[in-house]
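>>> sharing a model that was predicted from the sequence below.
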Amino acid sequence: MTAAPASPATGELTGVAGWAVGLMESLGGPGAALVVGLDNLFPPLPSELVLPLAGFAAGRGAFGLGSAIFWTTFGSVAGAVVVYLLGRRLGHDRTRRWVSRLPLVDTADFDRTAAWFARHGGKAVFLGRMIPLFRSFVSIPAGVEAMPFGRFLLFTTAGSLVWNTGFVGAGYLLGEHWPRIERYASAFQYFVVAGIAVAAGLFVVRRLRARKP
């Protein structure tokens, strides 16, 4: 597949999009890795925006499509590893003590969550890399519960590769029409946020009812 000729200007793009594409066109693949890696450390910079832009930059000739997928996946994994290491440093016991001070939360909730993660951690990390918001935070419980690093790396890489390939490829194929992807991804993210809000509301209601005499 032959990429379109490079365009030296990014004037048609503004804000985060213009900054991201400019960085990718200046630094090439490592620039894409840097931008995508920030998604793990700064969730307001969503991968649903950045990944199609990497495909768009590849279409402009900044790098090849395969290179875009490789570098964005490298950035995703590198950012996830940083968050995982923060979780490892925090540790299970310290996190449990912190959770015990939260209102409406019992340490039994933390223990059940830790037990569930011990059983399904691999699937949680793999699928979590493909869910908005969760993708930035799923590395924390993996670190807190000391998931073996090799296992964490395997599932993180696999999940990131699937997610990144889809979005980078779509951005490459759509070219300047990449904002279409953002609209659909944003709608999905709103759906996820709404689901979290409903679940949190039900949790609070149940706890308040349980504490009534």
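It's in.

>>> for the rest of this, base every contact and every neighbour count on C-alpha atoms.
Will do.

>>> check which helices and strands the helix or strand where R209 lies is in contact with.
Using DSSP states H and E, R209 sits within helix 179-210. If you count contacts as 3 or more Cα pairs under 8 Å, 6 or more residues apart in numbering; DSSP states H and E, helix 179-210 packs onto helix 47-59, helix 149-174.

>>> how much space between the nearest residue to M24 once chain neighbours are set aside and L153?
Leaving aside its chain neighbours, M24 sits nearest to G31 (4.6 Å; criterion: Cα to Cα, 6 or more residues apart in numbering). Separation of G31 from L153 (Cα to Cα, to the nearest Å): 22 Å.

>>> structure B:
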Amino acid sequence: MEIWIQQFMSQFGNLGVFLLIFIENVFPPIPSELILTFGGFMTASTSMSVASVIIFATLGSLLGALLLYALGYLLGSERLKPLLDQYGSIIHLSYEDVQKALKWYSRYEGKTVFFCRMVPLIRSLISIPAGMAKMSISAFILLTTLGSLIWNSVLVFAGAMLGEHWTDILTIMDTYSWITYGLLFVGLLAVIIRWIRKKD
């Protein structure tokens, strides 16, 4: 997949960045870290600029997020479950994943939409519960754009600065992902323990 992504971006430039980031938001397993850092690296040898890569990536992020927001808004929990049970494996998305994201959204609402845009995998999922909860579309667009802009900018700048060593950032991001998932797990565990204690 990595080779195909690089070839696609080399052929289509900024449009390739836009399309791949849009797809990455809808199909979470596609790594945005690879797309963005390679896009940053490409600015040294093509007509693409750091600013243009960031802009096209952010537009792709927003469009993908809006599609998932609309899915959550229009279908709701009851209609979404049978669809994900039947077709979720195709896009590597389960109803349980959505339920976890919904719990985080219910707890922190707007803050979750903003901060989760900087967390691998969850950055895509959070759009669905935001739609299910009928979050204000203007607030959703603003928070999604800001969160995506920060995430995209950091990775594109990193790719541009590292140059031929742009792949080094992928190792760092892999570590970041595991640390983030660990913290989320600990946080979820703390919530469960607190809920059990209250019940007793």
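Looks like it arrived, so ask away. Remember, it's a predicted structure, so these values are computed and weren't measured experimentally.

>>> and G31 and L153 of the first structure? Which one has more around it.
In this view G31 of the first structure and L153 are compared by other Cα atoms under 10 Å, and G31 has more residues nearby, 22 against 19.

>>> can you tell me which residues contact the one residue sitting closest to the centre of the first structure?
In the first structure, the C-alpha nearest the mean C-alpha coordinate belongs to R135, at 3.4 Å (Cα atoms, centre = their mean). Contacts for R135 of the first structure (Cα atoms under 8 Å, 6 or more residues apart in numbering) come out as 40, 128-129.

>>> now name the helix or strand holding F56 of the second structure.
Using DSSP H and E, F56 of the second structure falls in helix 50-87.

>>> what angle separates that helix from helix 32-42?
160 degrees (axes from the mean of the first three to the mean of the last three Cα atoms, to 10 degrees).

>>> who does helix 50-87 of the second structure touch, helix- and strand-wise?
Secondary structure elements in contact with helix 50-87 of the second structure, counted by 3+ Cα pairs under 8 Å, 6+ apart, are helix 2-26, helix 32-42, helix 95-108, helix 122-125, helix 127-132, helix 137-162.

>>> going by neighbour count, list what's buried in the third one.
Put plainly, it is helix 95-108 of the second structure. For helix 95-108 of the second structure, burial by neighbour count (16 or more other Cα atoms under 10 Å) applies to 95, 98-102, 104-105.

>>> now stretch 31-38 of the first structure
Applying 16+ other Cα under 10 Å to stretch 31-38 of the first structure flags 31-38 as buried.

>>> show me which of the residues you listed is closest to R180 of the first structure.
The closest of the buried residues of stretch 31-38 of the first structure to R180 of the first structure turns out to be V36 (Cα to Cα; 19.3 Å).

>>> give the aligned equivalent of the closest one in the second structure.
Matched across to the second structure, V36 of the first structure falls on I21, judged by TM-score structural alignment.

>>> what's the counterpart of L71 of the second structure in the first structure?
Matched by TM-score structural alignment, L71 of the second structure corresponds to L86 in the first structure.

>>> quick one: its match from T95 of the first structure, how far?
Counting by Cα to Cα, the gap from L86 of the first structure to T95 of the first structure is 12 Å.

>>> same check on A170 of the first structure?
Computed as Cα to Cα, the A170 of the first structure to T95 of the first structure distance reads 39 Å.

>>> the two: who's more crowded?
Using other Cα under 10 Å as the criterion, A170 of the first structure and T95 rank with A170 on top: 21 against 15.

>>> how about the more buried one, what's its match in the second structure?
Alignment note (TM-score structural alignment): A170 of the first structure maps to A158 of the second structure.

>>> do the same with S26 of the first structure
By TM-score structural alignment, S26 of the first structure lines up with Q11 in the second structure.

>>> my read is that the match of A170 of the first structure contacts G40, right?
Yes - between A158 of the second structure and G40 a contact is recorded at 7.0 Å, counting by Cα atoms under 8 Å.

>>> related to what we said a few turns ago, how about the helices and strands packed on helix 179-210 of the first structure, which one is nearest T73 of the first structure?
helix 149-174 (5.7 Å).
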